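Student: would you be able to build a 3D model of this:
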Amino acid sequence: MTNGSLLYCVNFCYPTEPGEPSLWLPKNLFLTSEKTYTRKFKEVVTALRIESKYSKDEILELYLNQIYFGEGVWGIQNAAQMYFGKDIEGVTLEEAALLAALPKAPTTYSPFNNIELAKERRDLILGLLYESGTIDEEEYSQAMATDILLRTRELVETNEAYPSYVDHVIDEAINILGLGEDLVLIGGIHIYTTLDPVVQNAIELTYVNDTLFPESSNDEQIQSAAIVIESSSGAIRGLIGHRGQYYYRGYNRATELVRQPGSAIKPLAVYGPALDNGYNKKSVLIDEKTDFNGYVPSNYDRVYHGKVSLYQALIHSYNIPAVALLNEIGIDKGIAFLKSVGIPIHKDDHNLSLALGGMTEGVSPLEMAQAYSSFPNGGIMNTAYTIRKITKNNGDLLVDGIIESVKVMTPESAYAMTEILMGVIEEGTGKAATLGRPAAGKTGTTQLPAIDAFKDLLGTRDAWFIGYTPELVTAVWVGYDTLDPKLIMQSVGGSHPAGIFQSIMLLSLENMPKTSFEKPKGYKEDKEDITSEKKKKMPDTSKNKKKK
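Tutor: Just a heads-up that it's a prediction; the model follows:
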């Protein structure tokens, strides 16, 4: 195809209104996107100056080298590499027509997102080329019959700083403004975020230290994700959604992952609502093999301990007491608490296996960190966010960050939970997460599926640690992307995830003074052992939500 045909193709690509390339260039290079008579006058004057110095082909070339083509690339040369893996001089007629289709709505017409719609737009431009006489019937027919052949998307890497965080900011802006990705990126707006470079760099440094992660198979790298939230506000201070190379607008495991949380759900589904309904850390629970109407759970190590305190049951992550306690307080209370902290619940999750993280779908690190943030924040959960404000180019405010809060439990119950979860790190399953300062957290591990393909295989599928200090909440997930008998991870929540948490938090808080969790004024130390049997004879405190 000739260079003239390429230029003709691209004449159909301008995203908003028809006009000469000399008008497009000043608008995109030198001026703001405001819609005023002053700006329009400046645009015309600048266009006349450009036309006096450059030919139309030169002007169009300048324009094509700086407009947005989707998938994080600007400029037609980068677009040709992105979509076809070749330089622009080597594109075919049909490929040029596809490139011409993109700037009108890069996200909408991206062949990676919707190849049928991309082909429809490409064919429209080919038809215009044919009708104008730029291409003959043979060229038109051949191009129309050619399928779209794309470069493998996974080869398109990004070297931008903090790509996982930036991708989530883009997603959040899209949701807030109701605009497409292309308009968010080229719409002339400024986005101010909650990112803390100290925290983000702590995460980045941790994730290049391979010794902190389980050994991977030769076929696939074990993946991981982490997110750090400021509990007092919900501000996301840093996150990472990958190990290894990241791809623009790739799979962000920190926010998009959906996996079962294992025992990390216990404080949310069982012990949180129990504490808020009269139980305390000295309440006596039963840890023995039990049949709950056909559901027969077991402890991780198949060892049972008889009568145990609520504190012991949680810090050592015994399974039977958690299931028994959810059975006592009622599944509806557990479900209600999970919903209040933003954990998505499927209709099929209304069963006792929920106490052990047995969910139909699952959760993301973002959702777990957000939910746990209610514990150090006096029982109040703030919705996690990255965008503080959005302004126009001229500084006019478009969006001002609003903190959305919900009270999920009493301050006394939240503090009681923190005391117990401090025990997880001090003497329970999370010892590897110790920070040398007040910290609390919970481990979580999910087992391999009970199907023939995994029979007699030893290992785990997912490992979690969610922990916090008075300042920050961090959620860490580790696991394989692929469920495969050849990809078996040897890790639990109290090993590698706890170590990753420790690394991130030590680096993040290195220059911060040590602080203690704030004890509510009305908090009273538990003085009485309350057995489950006595509890059955007590008034139903779940109805009035008074603390015992």
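Student: contacts, neighbours, all on C-alpha from now
Tutor: Noted.
Student: please, where are all the strands along the stretch 51-200 of the chain?
Tutor: With DSSP state E, counting those that start in this stretch, the ranges of strands along the stretch 51-200 of the chain come out as 189-193.
Student: now show me the structure for the sequence below, then we'll compare the two:
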Amino acid sequence: MDVITPKRIRITIKTVRAIIFISVLLLIFFSTILFSILLFAKTQGAPSLTVSQSTILYASDGSKIGETHNGQRRYWVKLEDISDEVLQATLAIEDRNFYEHHGFDYKRIAGAALADLKAMAKVQGASTITQQYARNLFLEHEKTWKRKALEALYTIRLEMNYSKDDILEGYLNTIYYGHGVYGIEAASNYYFGKTSSELTLAEASLLTGIPKGPTIYSPFVHEERAKKRQEVILNTMLSEKYITKEQLQEAVVTKLIYKTKKEAVQTGIAPYFHDTVMKILANQLKMDEHEITTKGLRIYTTLDPDMQKKAENIMESTIEKESDIQAGIVAIHPQTGEVKALVGGRDYEKSQFNRVTQAKRQPGSTMKPLLYYAALTKGFTPSTEMRSEPTSFTYNDGKSTYKPSNFNDYYANDLITLLQAIALSDNIYAVKTHLFLGMEELLKTSKLFGVESKLDLVPSLALGTSPVRLLDMVNAYGILGNGGKKIEPTFITKVEDASGNVLYEHSLEPKQILEQENAFVATHLMTGMFDKRLNDYASVTGQSIAGSLTRDYAGKSGTTSTDSWMIGLTPQLVTGVWTGYDKDKTIDLVQEKAYAKKIWATFMEKALEDQPVKAFRPPNDVVGVYINPETGKLATEDCPVRRLTYYVAGTEPTHYCTVHLDDGEHDEKQPNKDVKSDDGWMNKLFKWWD
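Tutor: Here you go, the predicted model:
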């Protein structure tokens, strides 16, 4: 039997004291370290929860038309907008003690350590939702001690500064679900085509299993493995009393309906429109690329999906597939400038070049309405007459000459009215008007209409020889058709950030930039291209499509050797179509020359088929009278053609046509000497000048 001596007692007491002392020192040391860590975490403040999110584009009806995500689809959704089944499945499989711990689950850590020791390998994880969130937000996934230390620090900072609900919401919005999809909302949309609030138990449990191994448990890659993982999650939910056995069995046998892979990765509609919106955000709204593609912006646009689809289908069905000819279509609301449809080419995948917004082409005779508006403001009226005959014009102080020709060399070889000139697209009348006004006048007027392209001061400018953009010309026609109020092509109505804060909102301030009365008269003159009653030495330029139109339109076509244009409008819609080759190839085939008019007529009829028929309403200071289009005078019962024509009040004709009197004594276009001539000083000047 050992005898406990006083010496041994003293040694034991000293040892116990030393252990206690060292323990206290270690406790103080580790407490100091822990306190320092907590103090440091507190002084660092709340870590930013900002993550890159997909920017979404919406059409005018609220439907989604596209998104930008740089290969990573991300949307942020609030916790209350996520289905309970997702929340329960996530907590059950990822962190069942989430609401009890403070960032670290020590019991789970100990259990995982024992399991790893027994297996002599890493077989069980112990990361909490907070730890995973910290890793997803701030860290790479390499396995180093430095990363582990930073993960712990960020975990503490998250727990100290955010509520549990905030952390869970952030985790569910940042976890990776495979195929470039981040967050439960993007995953729900990608796999099932619905929002996360609409997910069923079967769908939620399957999605919750994907983050453990996105390349292993994606149903698009290994559906069988995904289903097995789903069963594990459902059984865990049962053990945690989130669901009943009956709910489990029902979820297991439920046949899930996925979006097909093609549906899941399809690009948005209207790609040319989408590109234009992106350029406007960067160039006009001054948003940088990082902000556009990662900040979860909500871009509300003017696009009408129904009109867009019709424009695409009509272009595709009208132009023969084997033809290399290109085309562009744009439709705008003339009262607001809102772009309702835009097709920049026949195949976006082959060419992203936008023939509506980027290409500058010769507009041909579509320039004439701008010229004739200017002429109306300078004293012209629909009855103003000039001779249509082969003419050689001298300009540049007599140093240069220009000899235009009419289509197929058809001329009246007589006086024609402005009403006839625009309907028949008489080039001689246009150049005479251009030179009579002074070539600077059309340049000034074009800028007033918003045409910014550089225009050459030459006689042929009246015939559209200076290249312009289709979008600008369609907008100009919109200004003319709305009575002269300024509009600009508008693609975006509003931009919001991910939290719903409005960053930009379009506002239209009505500003009268044209003379309203003359704008209306010019617009009504443009209805003549579809009126066969105006056929004379040539047919009206819209004759080929007039029979397919069911309402009144104002419009003008334009043709050069390389370009074919048609722009026309109603009070509800103005549409322009261009067809031609990208590389200065001439349009030689008859059917190719007809494409622009045919596409325009078909689109306008389809786009407006559900809208009421509306006519352009004359303003108060405009009067309408029936005239003989050949003479520009008031029509009588003897005139073979009578057409309602509008004039600015005070400029309308006051004398009757005498050409078709029954006595036959008067030659055509020779007024009766007994009737006072109604030639004003302007008409006398034009006839003298001719």
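Student: got a TM-score for the pair?
Tutor: For these two chains in superposition, a TM-score of 0.65 is obtained (TM-score structural alignment, normalised by the length of structure 1); 396 aligned residues with a Cα RMSD of 3.5 Å.
Student: can you find the partner of Asp288 of structure 2 in structure 1?
Tutor: For Asp288 of structure 2, the aligned position in structure 1 is Gly180, judged by TM-score structural alignment.
Student: wait, doesn't that match sit right on Tyr109?
Tutor: No - under the criterion of Cα atoms under 8 Å, Gly180 of structure 1 makes no contact with Tyr109, lying 11.3 Å away.
Student: compare the two (neighbour count), which wins?
Tutor: The neighbour comparison of Gly180 of structure 1 against Tyr109 (other Cα atoms under 10 Å) goes to Tyr109, with 25 against 18.
Student: can you pull the contacts of the more buried one?
Tutor: By Cα atoms under 8 Å, 6 or more residues apart in numbering, the residues touching Tyr109 of structure 1 are Ala101, Leu102, Ile115, Leu117, Ala118, Arg121.
Student: just the buried members of those?
Tutor: Among the contacts of Tyr109 of structure 1, those buried by neighbour count (16 or more other Cα atoms under 10 Å) are Ala101, Leu102, Ile115, Ala118, Arg121.
Student: and the gap between the fourth one and Leu98 of structure 1?
Tutor: Plainly put, Ala118 of structure 1 is 7 Å away from Leu98 of structure 1 if you go by Cα to Cα, to the nearest Å.
Student: distance-wise, check the residue nearest the centre of structure 1 relative to Ala433 of structure 1.
Tutor: The residue lying closest to the centre of structure 1 (Cα atoms, centre = their mean) is Thr255, at 1.1 Å. Distance check for Thr255 of structure 1 against Ala433 of structure 1: by Cα to Cα, it reads 23 Å.
Student: isn't the residue nearest to the centre of structure 1 right next to Gly241, touching?
Tutor: Yes - proximity of Thr255 of structure 1 to Gly241 meets the contact threshold set by Cα under 8 Å, at 7.4 Å.
Student: which position in structure 1 pairs with Lys684 of structure 2?
Tutor: Match for Lys684 of structure 2 (TM-score structural alignment): Lys534.
Student: count the residues that sit near that match.
Tutor: 11.
Student: once aligned to structure 2, how far is the helix or strand hosting it on average?
Tutor: Here Lys534 of structure 1, judged by DSSP states H and E, is contained in helix 532-537. When structure 2 is superposed, helix 532-537 of structure 1 averages 5.3 Å from its matched positions, counting by mean Cα distance after the TM-score superposition for structure 1.
Student: what does that helix rub up against?
Tutor: Ser283, Val284, Leu285, Ile286.
Student: would TSV of those residues with neighbour count and distance to Asn159 of structure 1 be doable?
Tutor: Compiled in TSV, the contacts of helix 532-537 of structure 1 are given as follows (neighbours: other Cα atoms under 10 Å; distance: Cα to Cα, whole Å):
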residue	neighbour count	distance to Asn159 of structure 1
Ser283	21	53
Val284	24	54
Leu285	23	52
Ile286	22	54
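Student: okay, among those, which ones form the most distant pair?
Tutor: The span of the contacts of helix 532-537 of structure 1, defined through Cα to Cα, is set by Ser283 and Ile286 at 10.2 Å.
Student: quick one: contacts for the closest residue in space to the residue nearest to the centre of structure 1 that isn't next to it in sequence?
Tutor: Excluding its sequence neighbours, the residue lying closest to Thr255 of structure 1 (Cα to Cα, 6 or more residues apart in numbering) is Leu366, at 5.3 Å. By Cα under 8 Å, 6+ apart, Leu366 of structure 1 lies in contact with Ile227, Ala254, Thr255, Ala384, Ala475.
Student: all good on my end, thank you.
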